[in-house]
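Engineer: Provided below for reference: sequence and predicted model.
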Amino acid sequence: MRMKRATKPGFSDTELATAWQAASLLLGYPDAELLERRPLLRRAADSVPDAVGTHLRAFLDHLDATPLNDLAADYVATFDHRKRCCLYLTYYAYGDTRKRGMALLRFKQAYQAAGLDLDDAELPDHLAVVLEFGATGDLATGRRLLLENRAGLELLRLALAESASPWRNVLDAVAATLPPLTGRTEDAVARLVAEGPPEEQVGLAPYEPVLLPDPVIGVRS
């Protein structure tokens, strides 16, 4: 039987950009500015298909119901202290190895080709940055970067779901904007679940791991 090729979900470019912009902000470190943007983010969630909007609204409900200090503490515990919940996409494929430095350079070169220069303090593979870039810089290139790192993205989504993290809703929203997983990607996810990222403790200068509290570019009202 001939296998069907995975196809792009039915989103317009505007809907895709809106979904990624909202997800980007929701994956940033929670602060007072994020809370102030909740009305704008609600409008964004209501303007995209329910396959994405339902998940975004679920996370926004959590924002409404949770004190800011608790949100911040949960964010740090989730993304800074759990290897399988790392927001830096190349970590899943390369770990802290020499090869990761070249992967990071490819991200930065993709941004530069689209006219965006990141500050040296920001790692270009942070999921919030990739989504922000796709939403406001280059939709096609942003999508390519996400698909090239789909196995890591899926492992992150599964890890958040397993721990019942509220941020799982944001990853579910992002996943809903991408084509279904292929058998090859599913195999890669299975390997990551079983083995984890490669281990080789070496420096990544000039890309040393840093916290990224906010996306590069904010949502425009």
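Structural biologist: All right, it came through fine.

Engineer: drop to CA atoms for contacts and neighbour counts, all remaining ones
Structural biologist: Fine.

Engineer: got a list of what A44 touches?
Structural biologist: T18, A19, A22 (CA atoms under 8 Å, 6 or more residues apart in numbering).

Engineer: buried residues, whichever strand or helix holds it. List them.
Structural biologist: Assessed by DSSP states H and E, A44 sits inside helix 38-47. Neighbour-count burial for helix 38-47, with 16 or more other CA atoms under 10 Å as criterion, is recorded at R38, L41, R42, A44, A45.

Engineer: before we move on, what about stretch 140-151?
Structural biologist: T141, G142, R143, L145, L146, L147, N149, R150, A151.

Engineer: next secondary structure after the helix holding A44?
Structural biologist: By DSSP H and E, the next helix or strand past helix 38-47 is helix 50-65.

Engineer: so which elements touch the very next helix or strand once past that next one?
Structural biologist: The C-terminal neighbour of helix 50-65 among helices and strands, as given by DSSP H and E, is helix 68-75. Using 3 or more CA pairs under 8 Å, 6 or more residues apart in numbering; DSSP states H and E, no helix or strand is in contact with helix 68-75.

Engineer: so which of the contacts of A44 are in helices?
Structural biologist: Counting by DSSP state H, the part of the contacts of A44 found in helices is T18, A19, A22.

Engineer: next one for the comparison:
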Amino acid sequence: MKKKLLILFFVLSNLMLSKDDDNIPFHKELTEIGKSIFGNVMGGTNVILNSKSYSREEFELYFKLHPHQIQSLDNIDKTRKEFEKMFNRDYLNKYYSNDYIELKNGEKFLYGKFYRIKNYTNYVLELYFVDKNNELKIKIYYRESKDDKGYDYLKTINDSTGEAYFYVPFIWEEITVITENKKIQSRKDYFGTEGKLYEYLLELFKEEIPKEFFEQRNVKRYKEVYEPDYIEPNKKYN
């Protein structure tokens, strides 16, 4: 299943580039193969944009494991200008804070964010929590990689030229990646090279990320796509 999606992912490299205000190309083939495999593509939109990013960070990667199936916002015009709004930091903070994983210590884990500042070798992890007093708390960790895999993954992402949007089913886990040249919003089972970077960073910071995150990630229902007979938009399902 993942191999089929990954093969189609590389079709993106052959897409035409759009002007700043043009509609982003719709990837019909990837939408159809997702529908044939998962049974529906009603979970929202994945998007891959060619876009210059912040000058300070080499990359940012937001990650989230939802305790409920959610539908991403899908009622925007399919233009570069509108898609770019999905990668605004304020928007991302609000979107990734909309639910949480309950921790054994009474805290609520909202989401995590990896990044690295240009000309520095350390990766940074920020973890966002709500504590027992219902106050936001951010924990920050630093790790230095012992190899060049992270650089290689980033180079592959930045060197790609394709862009598109496509529809996906309800999936529990998602990431948003912002690099020097790309902006990607993606869900598990649709990950390309950005997924390899994500797994690499999870392994690098596995001692700092709450154990409950990995425990829930390994639960069977979090490994599968949700396929209800009928879906009400914006409704949370247990």
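Structural biologist: Arrived safely, thanks for sending. Given the structure is predicted, the values throughout are model-derived calculations rather than measurements.

Engineer: and the TM-score between them?
Structural biologist: TM-score for the superposed chains, counting by TM-score structural alignment, normalised by the length of structure 1: 0.33, backed by 124 aligned residues with a CA RMSD of 5.6 Å.

Engineer: sorry, back to before: got the ones in helices among the contacts of A44 of structure 1 as a markdown table, with distance to A194 of structure 1 and neighbour count columns?
Structural biologist: Converted to a markdown table, those look like this (distance: CA to CA, whole Å; neighbours: other CA atoms under 10 Å):
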| residue | distance to A194 of structure 1 | neighbour count |
| --- | --- | --- |
| T18 | 35 | 22 |
| A19 | 31 | 28 |
| A22 | 32 | 29 |
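
Engineer: okay, helices next: where are they in structure 2?
Structural biologist: According to DSSP H, structure 2 carries its helices in the segments 2-9, 28-38, 80-85, 89-96, 149-159, 193-204, 211-217, 220-223.

Engineer: typed the wrong thing, it's structure 1
Structural biologist: Under the criterion DSSP H, helices of structure 1 are mapped to 13-26, 32-36, 38-47, 50-65, 68-75, 90-94, 98-113, 127-136, 139-148, 150-162, 168-176, 183-195.

Engineer: just those helices: most buried one?
Structural biologist: helix 127-136 (a mean of 26; mean count of other CA atoms under 10 Å).

Engineer: packing partners for it?
Structural biologist: helix 13-26, helix 139-148.

Engineer: any residues touching the shortest one, and which ones?
Structural biologist: To tie it back to what came earlier, the one meant is helix 139-148 of structure 1. Counting by CA under 8 Å, 6+ apart, D13, A17, F107, A110, V130, L131, F133, G134, A135, L153, L178 sit against helix 139-148 of structure 1.

Engineer: can you check what angle separates it from helix 127-136?
Structural biologist: 150 degrees (axes from the mean of the first three to the mean of the last three CA atoms, to 10 degrees).

Engineer: how close does Y111 of structure 2 get to L49 of structure 2?
Structural biologist: 23 Å (CA to CA, to the nearest Å).

Engineer: again but with E173 of structure 2, I slipped
Structural biologist: Taken as CA to CA, the span from E173 of structure 2 to L49 of structure 2 is 20 Å.

Engineer: could you do F166 of structure 2 as well?
Structural biologist: Taken as CA to CA, the span from F166 of structure 2 to L49 of structure 2 is 12 Å.

Engineer: returning to what we had before: for A161 of structure 1, state which of the contacts of helix 139-148 of structure 1 is nearest.
Structural biologist: L153 (12.4 Å; CA to CA).

Engineer: isn't D172 of structure 1 up against R157?
Structural biologist: Yes: between D172 of structure 1 and R157 there is a contact under CA atoms under 8 Å: 6.9 Å.

Engineer: tell me which residues touch A103 of structure 1, please.
Structural biologist: Per CA under 8 Å, 6+ apart, neighbours of A103 of structure 1: T90.
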